[in-house]
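Novice: sequence first, then the predicted structure:
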Amino acid sequence: MASGRLIKLVVFELLELAAFSIPMLVIMEQFATAYQRTRMVAETTHYWLIVSGSIAYVASATLLIWVPVKVLLYKKHHLRKKIKGWRPVMMMCVVLTTLPSFSFSIAVTEVQKNTNATVLPETLPDLPVSLVLTTLIMVDIVEKLRMYPLRGSQKYNADRHIHSTTLQQITTVTEQSGQRDGNLGTPHTAVSPRGEATTARQAPVITEPEEPTFHQGILKAMSRQDIRAQIFLGSFVSWSDTIEMVRVAGHPAVYKSGWLYPVYIFSLISLIRIIFTPKNPLLNSLGILLQDLPFIFVRLSLIIILGTITPILGLCKNVLVTVSYLYFNYLTRLRVFSTFEMSSP
């Protein structure tokens, strides 16, 4: 009987392979249908040529790139350990599936627009683009779940959280005691390795509010936290902004005009972040550069020219996230913003 680890491996690989191949086939079939309608003839030769071409592309990409890279990653463990900060599987999905899918999504409307603009639908079908983003997110979830078992409970490390909170409270009490003695604000002199005296000031420690803990009853069941469930929640929530931007592309005022291109281009650029590992130190800055900052200009331009077809809430989110990131990470290091102030609880 196959082991649980082998079953998990096979299921994950089949899910990733399906997510890699199905979106491209669906988008290309949609493109073939749109192209067939513009010809106004009963002959279906061009339709089947496009469909067969998409099947050939998916098969070639799978056999020549996907499978060799997968085998190489599983066989060469030393090579896999050298890959840090980014994920080859996600790069293959973005480059070989998402990029062509977005390109042919634009081509669907362009073919209909150039032939007869009256055949354009009121709204673009949501299924193909939603399928592309959903499968991409699912591959991201599968890659994150690989290190966790699918059976058994994943307990929350409450003891470490309690110990950390208690330590912070003890440190704060010590500092408050020193402040009563007048020593907290006194600069301390330290000797550097070169023998030079340097002046340092103790940085106050911020304590978080104490949260309740439940040990029995229904509240204990409701307070359970499992990292595996949080992976599903976090993966979809983190891409909600890109999903909303792609949804805007289905508005008639967008896809019937030239605004379809910047919406899809910047949505694709924002998806580049999924290539990097979740704990990459550069991920926060890349989120600002690849998503929030470009979305500010795209959303602001759409609101000014086409009206509120995109929610103002999304624009506020992009502006606040960008400004807060720049202020707390860079401006607070300047002298005028460097004074540390303790806020009251």
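Specialist: That came in fine, so what should we check first? Residues are numbered from 1 along each chain as shown.
Novice: can we go C-alpha only for contacts and neighbour counts from here?
Specialist: OK.
Novice: so where do the strands sit in the protein?
Specialist: Ranges of strands within the chain are 188-191, 197-200, based on DSSP state E.
Novice: isn't Tyr47 up against Ala32?
Specialist: Yes: in this structure Tyr47 lies within contact range of Ala32 using CA atoms under 8 Å: 5.0 Å.
Novice: coming back round to it: can I get the strands of the chain in a markdown table including distance to Val298 and mean neighbour count?
Specialist: Output for the strands of the chain, formatted as a markdown table (distance: least, CA to CA, whole Å; neighbours: other CA atoms under 10 Å):
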| stretch | distance to Val298 | mean neighbour count |
| --- | --- | --- |
| strand 188-191 | 51 | 12 |
| strand 197-200 | 46 | 11 |
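Novice: how about those in CSV, adding distance to Leu300?
Specialist: Conversion of the strands of the chain to CSV gives the following (distance: least, CA to CA, whole Å):
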stretch, distance to Leu300
strand 188-191, 50
strand 197-200, 45
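Novice: of the ones you listed, which approaches Cys93 most closely?
Specialist: Proximity to Cys93 (CA to CA) singles out strand 197-200 among those, at 49.9 Å.
Novice: which residues are contacting that closest one?
Specialist: Around strand 197-200, the neighbours that count as contacts under CA atoms under 8 Å, 6 or more residues apart in numbering are 187-192.
Novice: how about the residues you listed in a markdown table, adding distance to Ala158?
Specialist: Output for these, formatted as a markdown table (distance: CA to CA, whole Å):
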| residue | distance to Ala158 |
| --- | --- |
| Pro187 | 37 |
| His188 | 36 |
| Thr189 | 38 |
| Ala190 | 37 |
| Val191 | 39 |
| Ser192 | 39 |
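Novice: put this next to the previous one:
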Amino acid sequence: MISVTKINFFVFEVLQFAALCVPTIVVAEHFAFIFMEKSEPVDFTSYQLILACSVAYVACVSLIIWVPVKFLIFKKHILSEVKEWQPALLMHLIFTTLPCFGFIIAGSQVQSDPKKMKTFSDFPVSLVLMCLIVVDIIEHLRKWRLTGNIDGTCRDGDFASNGPVLTNIEQVSTVSAHQNRPHEENQAPPGVTENEFASSVAQNKSHNVLQYEYSEITEHNVPDCLKVLAVNDYRAKIFVTSIINWLDTVELVRVAGLSNVFLTGWIYPIYIFSYLSLLRIILHSANPFLPLLTVVFQDFPFLFIRISIIGAMGFVTPILYPLKNIIVVVTFIYFNYVTKAKCLNRTQRF
């Protein structure tokens, strides 16, 4: 009998392969239809040629790139040891998302008559981004079993969360006990250099902060009758966070599909910076460079694009999104750099 692990593996690989092939064919078909409608008289041969080229492209990528990379990952275990980035998502970004965005931009440039303009409908564009999100979910979800419960302390460390993960829970004393400790504990023992002692103190403080946060969480006593509602499974969080992280990019791409934006030069910066914002999906969520790349590739350029579009064409996008970009950029710079100045450098003690 086939094990559950093999079934999950087969389903995941089929979904990833479909996410690699389907968006390119769908977007290419819509571009071929726009190109066919543009010509006078209607040339059905161009439609067939573009569609056939897209199918041939998908077949070549699958046989030359996709299959060998998967063989190296699961048979040779060469790329499977990579911990900082995700090869599967890199393939989807280069061989699926990039040509799809190219077809969308080309579809805006082959049309010259605004009265007969045909934009890409919401389905092809949403399909490209949704398939990328599905691949991201699968890459995070394949580390977990889909049946049964998981340990809430997340001991194996495979789950990448945006916050600290507790790997070792010890008995936590009260906050007052931490504050009333003798001063002698903060003195360096003989034979220990100043740098080693400072590093040790910093690690102890970080560990105490995690213990204090965990003690606050465990203080909430849930009645037995409500425990069925107080659930918090990490596997469900994977779906939520993977979708929410890309709503900003989805909104900017939606603006590019508006009729008064689609045929203008604004489509170039919108899709170029939208693609750059997608590049951060290659890194694991625990990568220390991910917050900086999010600000540099997404929030900072998106802020200027949205302000410029609002100034040129009015409120084609909700004001909530540029406000979100401003808040993210300002808070990132303030808490990571400004607070390190001498006048603001006050370390919190727990």
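Specialist: Ah, there it is. The structure presented is a predicted model; accordingly, all values stated were derived computationally and were not measured.
Novice: just give the TM-score of the two.
Specialist: Here the superposed chains carry a TM-score of 0.86, computed using TM-score structural alignment, normalised by the length of the first structure; 331 aligned residues with a CA RMSD of 3.0 Å.
Novice: now do the contacts for the residue most central in space within the second structure.
Specialist: With distances taken as CA atoms, centre = their mean, Ile281 lies nearest the centre of the second structure, 4.4 Å away. Neighbouring residues of Ile281 of the second structure by CA under 8 Å, 6+ apart: 89, 136.
Novice: the first structure: which residue goes with that one?
Specialist: In the first structure, the residue paired with Ile281 of the second structure is Ile274, using TM-score structural alignment.
Novice: again with Val330 of the second structure
Specialist: Under TM-score structural alignment, Val330 of the second structure pairs with Val323 in the first structure.
Novice: show me the helices in the stretch 51-200 of the first structure, by range?
Specialist: Using DSSP state H, counting those that start in this stretch, the helices found in the stretch 51-200 of the first structure span residues 67-75, 77-82, 88-93, 99-115, 127-145, 158-180.
Novice: TSV for those helices, including distance to Arg224 of the first structure and mean neighbour count?
Specialist: Shown next, in TSV, are those (distance: least, CA to CA, whole Å; neighbours: other CA under 10 Å):
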stretch	distance to Arg224 of the first structure	mean neighbour count
helix 67-75	34	13
helix 77-82	33	10
helix 88-93	31	19
helix 99-115	39	18
helix 127-145	19	19
helix 158-180	11	13
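Novice: which one of these lies nearest to Lys317 of the first structure?
Specialist: helix 127-145 (20.9 Å).
Novice: so the closest one corresponds to what in the second structure?
Specialist: Taking TM-score structural alignment, helix 127-145 of the first structure hits residues 123-141 over in the second structure.
Novice: now that stretch on the first structure. Mean distance?
Specialist: Once fitted to the first structure, stretch 123-141 of the second structure is off its aligned match by 0.4 Å on average (mean CA distance after the TM-score superposition for the first structure).
Novice: how distant is that stretch from the center of its chain?
Specialist: Here stretch 123-141 of the second structure is found 10 Å from its chain centre; the criterion is CA atoms, centre = their mean, to the nearest Å.
Novice: let me see the residues that make contact with it.
Specialist: Stretch 123-141 of the second structure is contacted from outside by 12, 15-16, 19-20, 23-24, 26-27, 30, 86, 88-89, 92-93, 96-97, 100, 159, 235, 238-239, 242-243, 250, 253, 281, using CA under 8 Å, 6+ apart.
Novice: cool, and stretch 11-18 of the first structure?
Specialist: So stretch 11-18 of the first structure is contacted by 138-139, 142 (CA under 8 Å, 6+ apart).
Novice: swap in stretch 330-345 of the first structure?
Specialist: For stretch 330-345 of the first structure, contacts defined as CA under 8 Å, 6+ apart pick out 204, 206, 209.
Novice: ok, the residue nearest to the centre of the second structure to Trp85 of the second structure distance?
Specialist: 9 Å (CA to CA, to the nearest Å).
Novice: quick one: neighbours of Met245 of the first structure, just the number.
Specialist: By the criterion of other CA atoms under 10 Å, Met245 of the first structure has 20 neighbours.
Novice: that's all I had, so thanks and see you.
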